[in-house]
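Novice: This is a predicted model, with the sequence first.
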Amino acid sequence: MRHRHFAPLLLAPLMALTLPAFAQTTKTGKSMTEPQVRELLTKAGYTEIDDLDFEDGMWETDATSGNRKRVDVRVDPASGQIYAEALVSQLSENDIKAKLSAAGYSNVHDVDFDDGLWKAEAERADGKDVEVHLSATDGSIIHVEND
């Protein structure tokens, strides 16, 4: 019966090793778990974090911002960068087209700024159609998915 006392202590490290397998991962293998995203948003001043889901390569939620307004928020699972819909971009549609062209994409179209991110349809060098999500601040590519 002495072993029962030690079983939770022995299982805890094993469980800690297996839990990350259930997290949403990116191509780099880094990821943030749902509790980590909630903690990050709370520390950033968001409250009433509802419907946190992993979609289109980003954590997405509705939350109340510091000014008490409801906003759509996205979080990059690898970097923890927060993108809120109220964010204003200093980049233009043409800036985004130029960034994508320089990155090797062609036939860039349907460029929109939505929910704090730039989104565009484009063609990769291998001819595949993709949807690309880019940062509002510097135009860096955050996520690419097959269209």
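Specialist: Sure, I can see it.
Novice: C-alpha only now, for contacts and for neighbours.
Specialist: OK.
Novice: next one: the longest helix seen in the chain to chain centre, how far?
Specialist: Looking across the chain with DSSP state H, the single longest helix is helix 2-18. Relative to its chain's centre, helix 2-18 lies at 33 Å (Cα atoms, centre = their mean, to the nearest Å).
Novice: next one: stretch 30-39
Specialist: Centroid displacement of stretch 30-39 relative to its chain, using Cα atoms, centre = their mean, is 10 Å.
Novice: do the same with stretch 90-108
Specialist: The answer for stretch 90-108 is 20 Å, by Cα atoms, centre = their mean.
Novice: got the buried residues for it?
Specialist: Neighbour counts over stretch 90-108 (16 or more other Cα atoms under 10 Å) mark 93, 96-97, 99-101, 105-106, 108 as buried.
Novice: what's near enough to touch Leu14?
Specialist: By Cα atoms under 8 Å, 6 or more residues apart in numbering, no residues touch Leu14.
Novice: where does Glu131 land in three-state SS?
Specialist: The three-state label given to Glu131 by DSSP: H, G, I helix; E, B strand; the rest coil is strand.
Novice: surely it meets Glu145?
Specialist: Yes: between Glu131 and Glu145 there is a contact at 5.4 Å, judged by Cα atoms under 8 Å.
Novice: Tell me where this protein has helices.
Specialist: 2-18, 34-43, 93-102.
Novice: tell me which strands and helices the second one is in contact with?
Specialist: Meaning helix 34-43. Judged by 3 or more Cα pairs under 8 Å, 6 or more residues apart in numbering; DSSP states H and E, the packing partners of helix 34-43 are strand 47-55.
Novice: this is the other structure I want to compare:
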Amino acid sequence: MKKRILPLLVGLSVCGIAFAQNMPSAAPSVASATQTLPTITTWTSTPPSGALSEDAIKTSIANAGYKEVKNLEFKEGVWRTEARGGNKRWVKLAVGPVSGKVYPADAPSKLNQDEVNAKLATVGYVNIKHVKFDNGLWGADARNTRGDHVALLVDPTDGSVVARSHD
């Protein structure tokens, strides 16, 4: 019996050391708790590190079925542009800077306001206010886990946070 426990204890010790080396030194953020860290950006006037290039963003837009991209600019944490769709009409688009996911302004949301509130509360946001669907993304004001006021852009299909900014 003791011979079986010793290898188990050694194995658990090695695993514990391996996990400790991969853990971040700071407390986990709301984003890391939801496994959406790569898609969240903090609003600035320039794309975040790790963001796709303009050419890659244009490729994402083309892969989504749009052509003739014009006025592409990084604004409020996402790429904003207009592009011509398959029906030859111009459509306003928002594009996630890291994921390259395209959000057409005229597409309906799969989530309603209550579902967006619930998704944000689940990942730790509190005092969620001003939840509104506009230009393809949900917008909301809230407080993060540290109590800071933040503005959020939320994916209309899964409720994940696409971008956030300090108010």
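Specialist: That came in fine, so what should we check first? Small disclaimer: the values here were computed from a predicted structure and weren't measured.
Novice: Just give me the neighbour total for Val95 of the second structure.
Specialist: Per other Cα atoms under 10 Å, the neighbour tally for Val95 of the second structure reads 25.
Novice: Just tell me what it corresponds to in the first structure.
Specialist: Counting by TM-score structural alignment, Val95 of the second structure lines up with Val75 in the first structure.
Novice: how much space between that match and Gly116 of the first structure?
Specialist: According to Cα to Cα, to the nearest Å, Val75 of the first structure and Gly116 of the first structure sit 11 Å apart.
Novice: shared neighbours of those two, anything?
Specialist: Shared contacts of Val75 of the first structure and Gly116 (Cα under 8 Å, 6+ apart): Tyr83.
Novice: Start and end of stretch 102-114 of the second structure, how far apart?
Specialist: Rule used - Cα to Cα; the end-to-end distance of stretch 102-114 of the second structure is 23 Å.
Novice: So what's the gap between that stretch and the chain middle?
Specialist: On Cα atoms, centre = their mean, the centre of stretch 102-114 of the second structure falls 15 Å from that of its chain.
Novice: try stretch 66-85 of the first structure
Specialist: Centroid displacement of stretch 66-85 of the first structure relative to its chain, using Cα atoms, centre = their mean, is 9 Å.
Novice: cool, and stretch 150-167 of the second structure?
Specialist: Computed by Cα atoms, centre = their mean, the chain-centroid distance of stretch 150-167 of the second structure equals 6 Å.
Novice: Give me the buried stretch members for it, please.
Specialist: Residues 150-156, 159-165 are the ones in stretch 150-167 of the second structure that count as buried (16+ other Cα under 10 Å).
Novice: cool, stretch 29-42 of the first structure as well?
Specialist: For stretch 29-42 of the first structure, the buried set under the neighbour-count rule, 16+ other Cα under 10 Å, comprises 31-34, 37-38, 40-41.
Novice: For Ala125 of the first structure, state which of the residues you listed is nearest.
Specialist: Closest approach between those and Ala125 of the first structure, by Cα to Cα: Ser31, at 27.5 Å.
Novice: In the second structure, what sits opposite that closest one in the alignment?
Specialist: Alignment note: Ser31 of the first structure maps to Ala51 in the second structure; criterion TM-score structural alignment.
Novice: is it true that its match touches Val95?
Specialist: No: contact criterion Cα under 8 Å: Ala51 of the second structure and Val95 do not qualify, at 11.1 Å.
Novice: Next, format the helices of the first structure as a markdown table and append distance to Thr64 of the first structure.
Specialist: As requested, the helices of the first structure are exported to a markdown table (distance: least, Cα to Cα, whole Å):
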| stretch | distance to Thr64 of the first structure |
| --- | --- |
| helix 2-18 | 32 |
| helix 34-43 | 10 |
| helix 93-102 | 28 |
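Novice: so which of those gets nearest Gly80 of the first structure?
Specialist: helix 34-43 (7.6 Å).
Novice: The closest one vs the second structure, mean deviation?
Specialist: Its matched residues in the second structure lie on average 2.0 Å from helix 34-43 of the first structure after superposition (mean Cα distance after the TM-score superposition for the first structure).
Novice: Ala64 of the second structure: neighbouring residues, count only.
Specialist: 14.
Novice: what's the answer for Gly11 of the second structure, then?
Specialist: Gly11 of the second structure has 11 neighbours, counted by other Cα under 10 Å.
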